[in-house]
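sequence below, structure please.
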Amino acid sequence: MRIIAGDWRGRALSAVGKGDPGAHLRPTTDRVRESLFNMLGGGRFGAPFDGARVLDLFAGTGALGLEALSRGADHATFVDDGRVAQRLLRDNIRLLGCADRAVVLGTSALRLPAAPAPATLVFLDPPYDKGFGARALAAAQAGGWLAPEALIVWEERLPQDAPEGFALLDSRRYGDSTVTLLRAP
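Coordinates of the predicted model:
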């Protein structure tokens, strides 16, 4: 895995190795990430990275949030309760030298603490087919993590319906993954 574009373009991230199948550690492939970020950066959704505060839920390796930092986001909060994921997150933050712009929360995305500041860009990549995405989004909203009109990028096996109050912007399939884009109320 590598950073696709921006300040850290081409920089390799820590090897996942065997990952953590029990924790559903399933990194988004470079190809899917590249397609996703090209779509996000194409102007249709404004300039989602410039000065953004990013919330990366079920962060795994942190590749999504780190890609956003590489492309101009100001800060990223990575949330994952898996020990392997937390180690990979810390290794990748250290590799890229961005500890001053990144925080790792070793907690469940379903039970978030109160937000120090709301996020304008949210990556939501829960274990597939478990119903965790909607619950994590509700927890983020309840904890003050979502800025008004925040852009939410939700990766699952199937397209997701927009929860009440959220606007469905787009849904695209990439292999066995579907990315659903939402706008927060």
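
make it CA atoms for all contacts and neighbour counts henceforth
Noted.

what about the residue nearest to Phe132 when sequence neighbours are not counted, helix or strand, and which?
Leaving aside its chain neighbours, Phe132 sits nearest to Pro126 (6.1 Å; criterion: CA to CA, 6 or more residues apart in numbering). Counting by DSSP states H and E, no helix or strand carries Pro126.

over to Ala76?
Element membership for Ala76, per DSSP H and E: strand 75-79.

that strand packs against which elements?
Using 3 or more CA pairs under 8 Å, 6 or more residues apart in numbering; DSSP states H and E, the elements in contact with strand 75-79 are strand 53-57, helix 63-70, strand 102-105.

and this one, so I can compare the two:
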Amino acid sequence: MANKVRIIGGTWRSRLLHFDDAPGLRPTPARVRETLFNWLQYDVAGSRCLDLFAGSGALGFEAASRDAQEVVQVESDAKACKNLRANAAVLGGGKNRIIEGEVERFLAGRPEPFDLVFLDPPFAKNLTLKTCLLLEQNGWLAAHALIYVETEVGLELEGLPDNWQLLKHKTAGEVAYRLFARTPALE
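Modelled structure (predicted):
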């Protein structure tokens, strides 16, 4: 069954993203995306964005629609990647680069610092903290990067890098979402 998510702002406002059902796929709800991009209203344009566990692509395409310079979307599911590529082609998303592969393997590669990271791993898979640490330890974050983390309600994020400061947090239904700011680690 094909599903749809509407882009809520920017150049592609009101355009639909089409995607197929997949295990664990739950696009970020519109009201959560609206809140998130209100938080980020001055930070998206011109930024390099990394969308990990991209799924439907809602967060990455929303950033591209709002003038991000580049959006790299990493997703392991082949069908989801096919849908991401199809949506990018329909939208003219030349700034979206789709990478099919495991996030952990991607983060073990040659780092490119990103200004803005969207991290929305499958729930109940124990991937959040490990991914946050890989982002910091492997050099994927620009000096003052912003990191959006979406988890199931009740998941404690203990052990995050010391140089990440929680800026905002909210819950909506079963979803908890947080925005962190990175400061360069002291050497």
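
before we move on, back to that, residue in structure 2 paired with the residue nearest to Phe132 of structure 1?
In structure 2, Pro126 of structure 1 lines up with Pro121, judged by TM-score structural alignment.

which residues does the aligned partner of Ala59 of structure 1 in structure 2 contact?
The pairwise alignment with structure 2 assigns Ala59 of structure 1 to Ala54, based on TM-score structural alignment. Ala54 of structure 2 makes contact with Gly60, Gln73, Val74, Glu75, Asp120 under the criterion CA atoms under 8 Å, 6 or more residues apart in numbering.

one more time with 10 Å, if that's ok
By CA atoms under 10 Å, 6 or more residues apart in numbering, the contact list for Ala54 of structure 2 reads 25, 27, 60-61, 72-77, 80-81, 84, 98-100, 103, 118-121.

corresponding residues in structure 2 for the strand holding Ala76 of structure 1?
Going by TM-score structural alignment: strand 75-79 of structure 1 matches residues 70-74.

average gap between that stretch and structure 1?
On superposition with structure 1, the mean distance recorded for stretch 70-74 of structure 2 (mean CA distance after the TM-score superposition for structure 1) is 0.4 Å.

how about the secondary structure of the spatially most central residue of structure 1?
By CA atoms, centre = their mean, the mean C-alpha position of structure 1 lies nearest to Phe123, the distance being 2.7 Å. Classification of Phe123 of structure 1 by DSSP: H, G, I helix; E, B strand; the rest coil places it in strand.

in structure 1, where's the longest strand?
strand 146-156 (DSSP state E).

ok and that strand relative to helix 63-70, angle-wise?
Our comparison of strand 146-156 of structure 1 with helix 63-70, counting by axes from the mean of the first three to the mean of the last three CA atoms, to 10 degrees, yields an angle of 130 degrees.
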